[in-house]
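*Asks:* Sequence plus predicted model, see below.
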Amino acid sequence: MTHRLTRDEARRISVRAQLLDADRPGDVVEVAEQLGYVKIDPTATIAPAEQTILWSRIGWSYEAGQLQKDVEIDRLLFEFDGAFRPVSLLPLMLPAMRQWPRRESSRQWLEANARFQADVLARLRSEGPLLASEIPDTAQVDRAPDGWSGRNQVPHMLDFLSRQGRVAIVGREGRHRRWDLAERVFPPDLPELDPVEAAQALAERRLQAVGIAKLKSPWSQVADAGEPALVEGSSWKFRVDPEALAALDDDAGRVALLNPYDPMLFDRPRLAEIFEFEYVLEQFKPQAQRVYGYFAHPILLGDRFVGMLDAEVDKERQALRVNALHEFLPFEAEEHDMVRAEIGELGDWLGLPVSGLP
C-alpha cells in the first residue's frame, strides 16, 4: 500500500521524528536514541552544535554536564565520526566498520604503515587512554595534508583505526579527544549481526530519525526502509516510518531555534521539497555575499521555517547579542511573541541577558 500525504502531514511527521514538536524529550539519551546521532562542531557563536542541538529539543532543563556524563561515565553514548551516538547503534555499525576501508588509497596507506599501526595499538595497550599528542608519530608513509590537519600522522591513524572499530574515543579534554583500545571502551559481548541484516536495521533507524525521506536518498540513506508514500505536489517517491505515520496528529508544535549543523537541516533537498526552505549555510561565504549572517540559526515555528536568527554571545558585554532577526514573511503578533520568548529562553539557558532584540 502506498500512503498519500499532504505536505502539511509530511512536515508534521518530520518535525515530530526530529523531536521538535511540543512534546519535548526528557533527557540526552532519549534524544540520541531517536535522532541516531548528535553532531559535534566547535563553531560557537552561541554554543557548540552538540549543546544547542540538545537544548533545542530538551529545553530549559538541559545542562551541558549531562552529555559528558552519558558519554564518559555511564557509557550510554559513544563518539564516532564527529558525532555522539547511542550504544544501541554499535552492533548495527560494526559489520560495516570491519569492512572498512573500501577505498584503495586508504588500504594502501594502512598496509604501508603496518608497523605504525602496531606502534599506536601497543602504546594504547600499555599506557592508554591517551591524547593523540601523547603518541609518537612513527609513520613510514605520510598522507598528503588535507587542509584540516597538519603533518602529524597520528590523528590520521587513530581516525582510520576508529573507523575499523579497533580504537575508540573514551572522552575529551576540552576539544581534544582521548583514545583507548575499543575493547576497553565498547561494551563486551555485543551481538554479532549479519552485514545485510545490520545495514537494513540501520536504514530503519535512519528513517525513524527523519520520519519521511526520499526513496534511496543519498542524504538520509534510508534505502527502502519503511513503507512507500507520495506527497501532494511532489513527484518524489518517499519512504515513511509506519510508527510515525500512526502517531500523526494536528499538534501545532512550537518554536525551535536550530543550530546550522542540526540534523533537521542535513538533507537539503528534502528541506526544499517538503518545507519549501532553500537553506544555505553562509559560514564559508565572503561577508559581502551573506544574506542572513555568518552562522544564523533557522527558526522553525510549528512545521514551517519562518526566519533566521543572527545572534552571538558577546563575551565582552556578557550578553546574547541579537544582530538581526530575519522574517521570511512579516510575523503576526502572536508569532513575534513566541519567537521572542524562545530567544529569551536561549539567553536564560546560557545565563546571559539578551540584547538587541527588536
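*Replies:* Great, that's in hand.
*Asks:* only C-alpha atoms for contact and neighbour calcs from this point on.
*Replies:* OK.
*Asks:* In stretch 30-40, which residues are buried?
*Replies:* Buried residues in stretch 30-40, counted by 16 or more other Cα atoms under 10 Å: 31-40.
*Asks:* Which residue ranges of the stretch 51-200 of the chain form strands?
*Replies:* Shown for the stretch 51-200 of the chain, the strands assigned by DSSP state E, counting those that start in this stretch span residues 77-80, 83-86, 130-131, 167-173, 176-181.
*Asks:* now those in CSV, with distance to Arg317 and mean neighbour count?
*Replies:* Listed next are those as CSV, based on distance: least, Cα to Cα, whole Å; neighbours: other Cα atoms under 10 Å:
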stretch, distance to Arg317, mean neighbour count
strand 77-80, 34, 23
strand 83-86, 32, 21
strand 130-131, 35, 18
strand 167-173, 27, 20
strand 176-181, 28, 19
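*Asks:* before we move on, the earlier item: where helices are concerned, which of the buried residues of stretch 30-40 count?
*Replies:* 31-35 (DSSP state H).
*Asks:* still on that earlier bit, and Leu207, which of the strands of the stretch 51-200 of the chain is closest to it?
*Replies:* Closest approach to Leu207 among those (Cα to Cα): strand 83-86, 15.6 Å.
*Asks:* what's the closest one in contact with?
*Replies:* Residues from elsewhere that reach strand 83-86 (Cα atoms under 8 Å, 6 or more residues apart in numbering): 29, 32-33, 36-40, 71, 76-79.
*Asks:* second one coming, line it up with the first:
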Amino acid sequence: MMGELALSQLRFLTLESQGLTKPYPFGKGKDAVLKTVEHLGYLQIDTLSIVERAHHHTLWTRIPDYQTAYLDELVEERKVFEYWFHAASYLPMKDFRFVLPQMLNVKQSETHYYNADPKVMKYVLDTIRAEGPKKARDFENETKRAGSWWSWKPTKIALERLFLQGDLMISRRNGMQKTYDLTENVLPKSINTTLPTDLEFAEYLVKTYLNAYGFTTVKQITHLKTGELIRRNVDKVLKSMLQARTIQLINIENRPPVFVYKDLLEKSLNRTASSIRLLSPFDNSIIHRDRVKQFFDFDYKIECYTPKEKRQFRYFCLPILFGDTFIGRVDCKAHRKEKEFELIHLHIENTKIDIELWINPFLELVKNFATFNNCENLKLTKVSPIKFTDKIRQVLT
C-alpha cells in the first residue's frame, strides 16, 4: 500500500499529462491545437453556450492564444475529425481506424436509435454524391417543394445514421452547423483504414488514457465500453505492459488499483508555482467524475440536466483548480449582447487555503475568460461563504 505521498505524486503527474501545470504545454497557435487533440486523444463537443462551448473552452485552458477558428480549420485540413468517443468528439485523424468497429456496429444494427428509413438514406447519399456537400438545412429547403414525399426530420435522422455508420463525414463546421460529405471525399488517402482487432482496439484505449492522464484505472479505460471481451483484452494489454516494465501497478488504500507509466514515476517532480484554472464541465481532466472524487476528493456534477429545485450549485458551474486542489466552482453566464460576464454564484469550498494566495490570479483569469467570451465587463452577483464577498468585490474593482 502507498499513502499520501503517492497520491500527491499521482495528482501532479496527471495534471502535468493533461497540460494543466504550464502556461503553454503544447506550444502556441494552430499547431498547438493539433498537438493537444492528439495528446488528449479526444475533445468532447457540447452544444451548450452559457459560456464558450466546451471544446473551445478546453483548448483555451491549455492554449492561451487559442482562437476558435483554429479547430474549424483543422477539420477542413483533414487533421482532426468528428465522431463518437464516449460522446460526440473531435479525434485525431491518425486514429481514424479505431472508430471503424463502432461504425461497423452501427451499420449492422437494426435497432439503433437512429433508425433511419433506407429510402431516405439512399436519397441523402445520392444527393450528396451528385450535388456535393450538404447541411441539414439544405434538405429542409427540399422538403418545401410541392410533391415531396419525405419531411425534414427523416432526412436529419438519415444524415446522423449515415454519419455514425461511416458513409458520411463532417467536412466543415460553422458554429454548431455541420456540413456532410461522402467519407471517400473527406478521408485522406494516407490514413490506415484497416479494421483493428479486438486486442488492437484495447491497446489503443489503454495507451490513449495512459498518454493523456499519466495514470489510469481499468474502469476509466472501459468507460461506457460494455461486454466482457473488452475487459478481458484490456486486462491482457495491461498484463503485457506490466511484464515489459513499461507501466507499474500502484495500490493506494480505499482507491482502485492504478496503472502508471514507470518512467513518469521515476522522473523528478519539477513543480512550479501553483497555477489556477477555470475548467469546462466537459474538460478531459474532470469528465470522469469517479476518478476526480477518488483522487482529488472533489465531488463534481454538472447540474444543467438536474431539475431546478434539486440543484445544489446552479445551472452551469465551472470547477476551479488551484495547483492540485479543486478549491470550488463558479456558476457563470456570458451575456453577450450586453458584453457582460456574470459570476452568478462563486462557491469557495476549500477555505483551508488562504484566499490571498489565489484570489488575484483567479480574478485575472476570469477577466481573460470574459474576453474570450467576447465580454468586456465583469459582474459578481453572489459568493459563498458570504464572508468573502467584500474581499472579492474589493479585488474585482
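*Replies:* That came through fine. These numbers were taken from a predicted model, which means no experiment stands behind them.
*Asks:* Just give the nearest non-adjacent residue to the residue most central in space within structure 1, would you?
*Replies:* The residue lying closest to the centre of structure 1 (Cα atoms, centre = their mean) is Lys39, at 2.9 Å. Using Cα to Cα, 6 or more residues apart in numbering and skipping the chain neighbours, the partner closest in space to Lys39 of structure 1 is Ala83 (4.4 Å).
*Asks:* top helix in structure 1 by residue count?
*Replies:* Assigned via DSSP H, structure 1 shows its longest helix as helix 333-350.
*Asks:* I would like the range of structure 2 that aligns with the following helix or strand past that one, please.
*Replies:* Using DSSP states H and E, the helix or strand that follows helix 333-350 of structure 1 in sequence is strand 354-355. Residues 378-379 of structure 2 are where strand 354-355 of structure 1 lands when matched by TM-score structural alignment.
*Asks:* The stretch 151-300 of structure 2: helices as residue ranges?
*Replies:* Assigned by DSSP state H, counting those that start in this stretch, the stretch 151-300 of structure 2 shows helices spanning 152-164, 183-186, 198-213, 218-221, 228-243, 262-266, 289-296.
*Asks:* Which strand in structure 1 has the most residues?
*Replies:* strand 304-314 (DSSP state E).
*Asks:* which other helices and strands contact whichever helix or strand comes after that one?
*Replies:* Following strand 304-314 of structure 1 in sequence order, the next helix or strand is strand 319-327 (DSSP H and E). Secondary-structure packing of strand 319-327 of structure 1 (3 or more Cα pairs under 8 Å, 6 or more residues apart in numbering; DSSP states H and E): strand 304-314, strand 354-355.
*Asks:* Over in structure 2, find the residue span stretch 166-185 of structure 1 aligns onto.
*Replies:* Using TM-score structural alignment, the residues of structure 2 aligned to stretch 166-185 of structure 1 are 167-186.
*Asks:* which residues sit against that stretch?
*Replies:* So stretch 167-186 of structure 2 is in contact with 47, 72, 75-76, 78, 81-82, 125, 128-129, 132-136, 159, 162-163, 166, going by Cα under 8 Å, 6+ apart.
*Asks:* are any of those buried, and which?
*Replies:* 72, 75-76, 78, 81-82, 125, 128, 133-136, 159, 162-163, 166.
*Asks:* Show me the two of these that sit farthest apart.
*Replies:* Asp72 and Leu125 (23.8 Å).
*Asks:* Adding distance to Arg7 of structure 1, write the strands of the stretch 51-200 of structure 1 out as CSV.
*Replies:* Below are the strands of the stretch 51-200 of structure 1 laid out as CSV (distance: least, Cα to Cα, whole Å):
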stretch, distance to Arg7 of structure 1
strand 77-80, 34
strand 83-86, 30
strand 130-131, 48
strand 167-173, 41
strand 176-181, 42
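*Asks:* May I see the buried residues of stretch 219-227 of structure 1?
*Replies:* 220-227.
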